[in-house]
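[1] Got a predicted model here, sequence first, then my questions.
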Amino acid sequence: MAKKVKKRKEIRRKLLHKYRLVILNESTFEEKISFKLSRLNVFVTGSLCIIGLIGLTTLLIAFTPLREYIPGYSSTKLKRQATELTYKTDSLVRTLDYTNRYLNNIRMVLRGDIENNEINRDSLFEQFKLDPSTINLTPIREDSMLRAEVALEDKYNLFERNMEKSDLVLFPPVNGTISEQYDAEKRHFAVDVVAPRDTPVKAVANGMVIFSEWTADTGYVMILEHEDGLLSVYKHNGSLSKVQGDIVRAGEVIASVGNTGKFTTGPHLHFEIWDNGTPVDPMNFIDFN
């Protein structure tokens, strides 16, 4: 027991024993600075300096751009760029998917393929049929006032009346004799109009050129996109007057009658109308005589 006490006293004496650190002038041995130190003071002071240095380094790394120079530490700028690129990539993927579907529709129009030639109207009516007993048909005051106001405007506004047409009327692309009519059973989704070579072919409505190229089977082909998902297709042309991206007006010359392509049988216009991916008979909307 006495040995342990003696050992503790010895350790305490060594820790608290005072030493003097003196800085002298080398030439004159004049004392400039002196410090009284002990082992305990040196240990405490050194520990505090190390802790302070670690804290300062941590603050510099956490709140200054210096952290970007540490290998393996991600940069804030790089994170931001990666996030922006992720959003752009996702947007490009959606755009690419939409473009591919759009191109598939164009290819379908060029090949004359459709997924389903017949639509069961009864099944559509049954699907969207509503039960009148579940709907409140009592007119409200605001609805009655709006109907009266619209009726009054329609009564006196003779020139700007917004009339709903039951049938769509289009500008005839060319006048001539019909050599082959629309026949869905034979997969001939067009009318063939015989006309002299180089007769101007005109746009049936306002729209934009989405295809204007040469194809081996149908020669010079032009496809116009109109409002409400309507497409007009002109095949076997002798020449094309418009390019992809051009805006055309109804009645504007876009091509000329020709006899181009492997499947042609003489100078004529092969004309198609597609409504939201479904072919329709052009003679229901156009008088070619």
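    The structure has been received and is ready for your questions. Residues are numbered from 1 along each chain as shown.

[2] can we go C-alpha only for contacts and neighbour counts from here?
    OK.

[3] any chance you could map the helices in this protein?
    Taking DSSP state H as the test, the helices found in the chain are 2-16, 39-63, 76-111, 121-127, 141-156.

[4] Give me the buried positions along stretch 96-110.
    Using 16 or more other CA atoms under 10 Å as the test for burial, stretch 96-110 gives 105-106, 109-110.

[5] quick one on the thing from earlier: can you convert the helices of the chain into TSV and add a column each for distance to residue 274?
    As requested, the helices of the chain are exported to TSV (distance: least, CA to CA, whole Å):
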stretch	distance to residue 274
helix 2-16	98
helix 39-63	62
helix 76-111	8
helix 121-127	19
helix 141-156	33
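
[6] any idea how far residue 59 is from residue 221?
    According to CA to CA, to the nearest Å, residue 59 stands 69 Å off from residue 221.

[7] okay, the two: which has more neighbours?
    Neighbour comparison, residue 59 and residue 221: the larger count goes to residue 221, with 24 against 12 (by other CA atoms under 10 Å).

[8] what residues are up against the more buried one?
    211-215, 233-237, 240 (CA atoms under 8 Å, 6 or more residues apart in numbering).

[9] please redo it, this time with the cut-off set to 7 Å
    With contact set as CA atoms under 7 Å, 6 or more residues apart in numbering, residue 221 has these partners: 212-215, 234-237.

[10] Same question for residue 35.
    By CA under 7 Å, 6+ apart, the neighbours of residue 35 are 20-22.

[11] Closest to residue 47 out of these?
    residue 21 (19.2 Å; CA to CA).

[12] Included below, for side-by-side comparison, is a second structure:
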Amino acid sequence: MSESGETKRKLWERLKDTYRITILDDENLEEIGSYNVSLLNFYIFISVIGFLLSVLVISFIVFTPVKRLIPGYGDITDNRKFIEISEKVDALEKEVAANELYTKGLKNLLSGADSEKMKLLRSNHR
């Protein structure tokens, strides 16, 4: 057998070796619990705990308002609302500008002040 095969076998055997964990009471040395554990079981236990902890943290971030604290993370609905509001503001600004132009023209017409266009129209009409 090759050396790499032997080291793999040795590693696999070491992972399968069982160890006894005994919990004793310090005062009277009474055995509280005893557990048989292998390194493989320990690695699997640590991996499952790590996976569950990461799922818990990710779900906490995704499903709560904490996600807004992450820099660069934007809520799509907030962006849509912002775009809708900015479009409405632009439309209102255009409407206000048109109303101001209309009001200015109406004031000039009522006050009798001739603009260059009115003078040009009158000269062409005659």
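    Happy to help now that I have it. Keep in mind that what you see is a predicted model, and the values were worked out from it rather than measured.

[13] Ok, which of the helices of the first structure comes nearest residue 27 of the first structure?
    Residue 27 of the first structure lies closest, by CA to CA, to one member of the helices of the first structure: helix 39-63, at 28.7 Å.

[14] Pull out the buried residues from the closest one.
    Per 16+ other CA under 10 Å, helix 39-63 of the first structure contains these buried residues: 39, 61.

[15] what does it contact?
    15-16, 66-67.

[16] top of these by neighbour count?
    residue 67 (18 neighbours).

[17] how about the nearest residue to that one, chain neighbours excluded?
    Nearest residue to residue 67 of the first structure, sequence neighbours excluded (CA to CA, 6 or more residues apart in numbering): residue 61, at 4.6 Å.

[18] how close does that neighbour sit to residue 54 of the first structure?
    11 Å.

[19] if we compare the helices of the first structure, which one ends up closest to residue 280 of the first structure?
    Judging the helices of the first structure by CA to CA, what sits closest to residue 280 of the first structure is helix 76-111, at 11.9 Å.

[20] Aligned to residue 31 of the second structure, what sits in the first structure?
    Aligned by TM-score structural alignment, residue 31 of the second structure pairs with residue 31 of the first structure.

[21] residue contacts, residue 20 of the first structure?
    34-37.

[22] cool, residue 27 of the second structure as well?
    Contacts of residue 27 of the second structure (CA under 7 Å, 6+ apart): none.

[23] Can you give me the neighbour number for residue 79 of the second structure?
    Around residue 79 of the second structure there are 11 residues (other CA under 10 Å).

[24] Residue 21 of the first structure too?
    By other CA under 10 Å, neighbour count at residue 21 of the first structure equals 12.

[25] how near is it to residue 146 of the first structure?
    100 Å.

[26] what do you get for residue 103 of the first structure?
    Applying CA to CA to residue 103 of the first structure and residue 146 of the first structure gives a distance of 44 Å.

[27] just to revisit the earlier point, the helices of the first structure: which one's closest to residue 256 of the first structure?
    For these, the distance to residue 256 of the first structure is smallest for helix 76-111, at 18.7 Å, taking CA to CA.

[28] thought residue 224 of the first structure was touching residue 231?
    Yes - shown here, residue 224 of the first structure and residue 231 form a contact pair, counting by CA atoms under 7 Å, at 5.7 Å.

[29] rewinding a little: give the aligned equivalent of the residue nearest to residue 67 of the first structure in the second structure.
    Aligned counterpart of residue 61 of the first structure in the second structure: residue 61 (TM-score structural alignment).

[30] Its match and residue 17 of the second structure, how far apart?
    Residue 61 of the second structure is 40 Å from residue 17 of the second structure, by CA to CA.

[31] One more: residue 73 of the second structure?
    From residue 73 of the second structure to residue 17 of the second structure the distance is 48 Å (CA to CA).
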